[in-house]
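**Student:** Quick one, what's the 3D model for this:
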Amino acid sequence: MKSISIIGIEGLPIIYPGDDLPKLIMDACEKENIIIENGDILVVTQKIISKSESCLVDLNTITPSNLAKKWAIEWDRDPRLIELVFQKSKRISKMQNGVLLTETEHGFYCINAGIDLSNVSGDNMATYLPIDSDKSAFNIRNSIKKSLGIDTAIIVTDTWGRPWRFGVTNVAIGLSGMSPFRDYRGLSDANGMDLKASVIAVVDELAAASELVMNKLDNIPVCLVKGYKFVPDEGSINDLIRPPEQDLFR
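**Tutor:** Down below sits the predicted model:
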């Protein structure tokens, strides 16, 4: 019987800038009697990576531009936050009904450039996305390999909305040690039909499934996936970003 298990790793402390995040993850696993094995996948929320990598901004240090002030007044928003979104965006895709849809410096399309005020100590503190989530994932993977002699894959996640559908879902924004895809092209289905367009974004599927365990309330920012046979590879999140000439929506 095919099955995978997703285990929430509890007991991590509040993360602060400069913390050794891989060690804290390994310590929490040991405390909870969770054994990390070769071929496992660790799924890590970007929030704790952003905190450990000092991707934090005190909004009191932000001077809003005239555009940020104008837009904030129109939609009853914090002009400092709007200005920070502008600063962390490569392009503003849409400003409508109080929503800022932006293209980030990484090439992601998301609300408010991924800037978040939740689960951050301090009334005026905001987190922004890690500078290089692939590198963040590699550093976690490499530290675990050096400490435990175990080769895992790492997925870094964030929570985004989707066009045409209500509700948000976790998606991958960084990875290390695995291909982001399962490519079925050239294979045959159960009826012998050749598959020509079936390339599954497995890192996004694993990211979404992990949120069922981690969620937003239980302080479980990391989970361990066991039993999924991924394709080992030095994949990058950039492999998932569709180039502009192939994108129907930007």
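**Student:** going forward, measure contacts between C-alpha atoms and count neighbours the same way
**Tutor:** Fine.
**Student:** any idea which element the residue nearest in space to the middle of the chain lies in?
**Tutor:** Residue closest to the mean C-alpha point of the chain, counted by CA atoms, centre = their mean, is residue 157 at 2.1 Å. Using DSSP states H and E, residue 157 falls within strand 153-162.
**Student:** Quick one: list the elements packing against the helix or strand following that strand.
**Tutor:** Using DSSP H and E, the helix or strand that follows strand 153-162 in sequence is strand 165-176. In terms of contacts (3 or more CA pairs under 8 Å, 6 or more residues apart in numbering; DSSP states H and E), strand 165-176 is packed against helix 133-148, strand 153-162, helix 202-214.
**Student:** Touching strand 165-176 from outside, list them.
**Tutor:** Residues from elsewhere that reach strand 165-176, judged by CA atoms under 8 Å, 6 or more residues apart in numbering: 132-138, 141, 153-162, 203-205, 207-211, 233-237.
**Student:** Show me where this structure has its helices.
**Tutor:** Along the chain, counting by DSSP state H, helices occupy 21-31, 46-52, 66-75, 79-87, 133-148, 202-214.
**Student:** so which of those helices is the most packed in?
**Tutor:** Most buried of the helices of the chain, by mean neighbour count (mean count of other CA atoms under 10 Å): helix 46-52, with a mean of 23.
**Student:** coming back round to it: how about the helices and strands packed on strand 165-176 in TSV, adding distance to residue 43?
**Tutor:** Listed next are those as TSV, based on distance: least, CA to CA, whole Å:
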stretch	distance to residue 43
helix 133-148	9
strand 153-162	5
helix 202-214	7
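**Student:** I'd like the helices of the chain laid out as CSV, including distance to residue 183.
**Tutor:** Formatted as CSV, the helices of the chain follow (distance: least, CA to CA, whole Å):
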stretch, distance to residue 183
helix 21-31, 31
helix 46-52, 26
helix 66-75, 44
helix 79-87, 36
helix 133-148, 21
helix 202-214, 10
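**Student:** before we go on, could you also do this sequence so I can check it against the first one:
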Amino acid sequence: MGGSAGGSVTAFAPDGVPEVRAGDDLAVLLLAVLGTGPAGGLLDGDVVVVTSKAVSKSEGRVVDGTREEHLAAETTRVVARRGPTTIARTHHGLTLAAAGIDGSNVERGRAVLLPVDPDASARRLRAALRARTGRTLGVVVTDTAGRAWREGQTDIAVGAAGVLVAEDFAGRFDAHGNELAVTAPAVADEIAGLAELAQGKLGGRPFAVVRGRADLVLPDGDDGPGARALVRAEDADMFGLGAREAVVRALRGDPADRTPFGRPAPAVELAGALLDALGVSAAHVDDDTLTVPPAAAPLAAVVAFAFGWHLAPEGGDDAGDGAARHIRRGTP
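**Tutor:** All right, here's what the predicted structure looks like:
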């Protein structure tokens, strides 16, 4: 729907929400504490923000035991480990500490798992709020995440419905006439961060309402792609493994570990890496094949694995080629 693209954006988080229990209707809980005043109620174009923990509690995702006891089941791949901290990729494609399992704001001896499908949770809440208020709203489900290059954490969108999750400025021009090539603000994440400032970590305020970006709210009947659209494809993630883990995985050379290293690199990039790391000059046969001296083959195989290539087995079409070993590009 239409509206301002900025200038004045506000967020407020109501007090008085009771402890969320399995089976609770989140729409009823929110509307009960919003009131009808100018800082309450809901207006067309508002974005309702709710923590994933509240969603999980309402959906019965509170389990007995510690985070560590449930980590394996919620993880598709361990990205990195440092001491007691495990960064894992979840079944949703999210990369989070302890796979997003939370042991805070819950009874001792219990843990809260992420919603099974946060986008579906957001869609259900949007539909319920529409049915009760008649308002055209967006919904964002949030969780807390760290950043690879910065200390501290911020909230991000793990689920969304009825919200444009990212704006696309590619092809537009700034005030100086410079064309914007890849600028795509993840506005759903920005909404999540703003809402968290109003909610606070210990305030017992699982809901927030962000007002002033009605231009990001989609029409009724259009839930949009959800927050899953913000998840980068695993083979396009340049930080799919921690530094230590990447070394170990490359040395191990298990084909099941290829995806986090990304799509196969061009031959020139692999050749440069072989020269840089091993001092080996690889000969170009074609864009899909390089050759290296046999003595360099064991270490060249490790570098090749990290770049999406593989050392061809001895014999076969490598037999009789002078002693050079072939390195071939992998399948994307």
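**Student:** so what corresponds to the residue nearest to the centre of structure 1 in structure 2?
**Tutor:** In structure 2, the residue paired with residue 157 of structure 1 according to TM-score structural alignment is residue 142.
**Student:** residues contacting its match?
**Tutor:** Residues counted as contacts of residue 142 of structure 2 (CA under 8 Å, 6+ apart) are 49-52, 155-159, 192.
**Student:** can you rerun that using 7 Å?
**Tutor:** Counting by CA atoms under 7 Å, 6 or more residues apart in numbering, residue 142 of structure 2 makes contact with 50-52, 155-159, 192.
**Student:** What of residue 49 of structure 1?
**Tutor:** By CA under 7 Å, 6+ apart, the residues touching residue 49 of structure 1 are residue 130.
**Student:** Can you tell me what it aligns to in structure 2?
**Tutor:** Matched to structure 2 by TM-score structural alignment, residue 49 of structure 1 sits across from residue 55.
**Student:** separation between that match and residue 116 of structure 2?
**Tutor:** 10 Å (CA to CA, to the nearest Å).
**Student:** just residue 193 of structure 2 next, same as before
**Tutor:** 22 Å.
**Student:** Please apply the same query to residue 269 of structure 2.
**Tutor:** Taking CA to CA, one finds residue 269 of structure 2 at 40 Å from residue 116 of structure 2.
**Student:** Then residue 62 of structure 2?
**Tutor:** 12 Å.
**Student:** With residue 127 of structure 2 instead?
**Tutor:** 18 Å.
**Student:** what's the answer for residue 182 of structure 2, then?
**Tutor:** Remark: distance between residue 182 of structure 2 and residue 116 of structure 2 (CA to CA) = 31 Å.
**Student:** So for these two, which residue has more residues nearby?
**Tutor:** Legend: neighbour count by other CA atoms under 10 Å for residue 182 of structure 2 and residue 116, higher for residue 116 (14 against 10).
**Student:** Skipping adjacent residues, who's closest to the residue mapped onto residue 225 of structure 1 from structure 2 in space?
**Tutor:** Using TM-score structural alignment as the criterion, residue 225 of structure 1 maps onto residue 210 of structure 2. Closest residue to residue 210 of structure 2 apart from its sequence neighbours, by CA to CA, 6 or more residues apart in numbering: residue 11 at 4.4 Å.
**Student:** What is the equivalent residue in structure 1 for the one you found?
**Tutor:** In structure 1, residue 11 of structure 2 lands on residue 6 (TM-score structural alignment).
**Student:** Residue 35 of structure 2 now?
**Tutor:** Using TM-score structural alignment, residue 35 of structure 2 pairs with residue 30 in structure 1.
**Student:** Mind jotting down where the helices sit in the stretch 201-332 of structure 2?
**Tutor:** Counting by DSSP state H, counting those that start in this stretch, the stretch 201-332 of structure 2 has helices at residues 243-252, 267-278, 297-306.
**Student:** Go through these and pick out the most buried.
**Tutor:** Comparing those by mean count of other CA under 10 Å gives helix 297-306 as most buried, with a mean of 21.
**Student:** list the helices and strands that helix packs on?
**Tutor:** helix 243-252, helix 267-278, strand 309-311 (3 or more CA pairs under 7 Å, 6 or more residues apart in numbering; DSSP states H and E).
**Student:** how about it, which residues of structure 1 does it hit?
**Tutor:** Using TM-score structural alignment, helix 297-306 of structure 2 pairs with nothing in structure 1.
**Student:** Let me know the angle separating that helix from helix 267-278.
**Tutor:** Counting by axes from the mean of the first three to the mean of the last three CA atoms, to 10 degrees, helix 297-306 of structure 2 lies at 130 degrees to helix 267-278.
**Student:** how deep is the residue mapped onto residue 95 of structure 2 from structure 1 tucked in, by neighbour count?
**Tutor:** Matched across to structure 1, residue 95 of structure 2 falls on residue 109, judged by TM-score structural alignment. Using other CA under 10 Å, residue 109 of structure 1 is surrounded by 21 other residues.
**Student:** Do I have it right that residue 109 of structure 1 meets residue 94?
**Tutor:** No - counting by CA atoms under 7 Å, residue 109 of structure 1 stays clear of residue 94, with 10.5 Å between them.
**Student:** Mind listing the shared neighbours of these two?
**Tutor:** Listed as contacting both residue 109 of structure 1 and residue 94 by CA under 7 Å, 6+ apart are 101-102.
**Student:** that older thread, so how far is residue 186 of structure 2 from the match of residue 157 of structure 1?
**Tutor:** Counting by CA to CA - residue 142 of structure 2 and residue 186 of structure 2 are separated by 13 Å.
**Student:** Could you do residue 56 of structure 2 as well?
**Tutor:** Here residue 56 of structure 2 is placed at a distance of 24 Å from residue 186 of structure 2 (CA to CA).
**Student:** do the same with residue 193 of structure 2
**Tutor:** Taking CA to CA, one finds residue 193 of structure 2 at 11 Å from residue 186 of structure 2.
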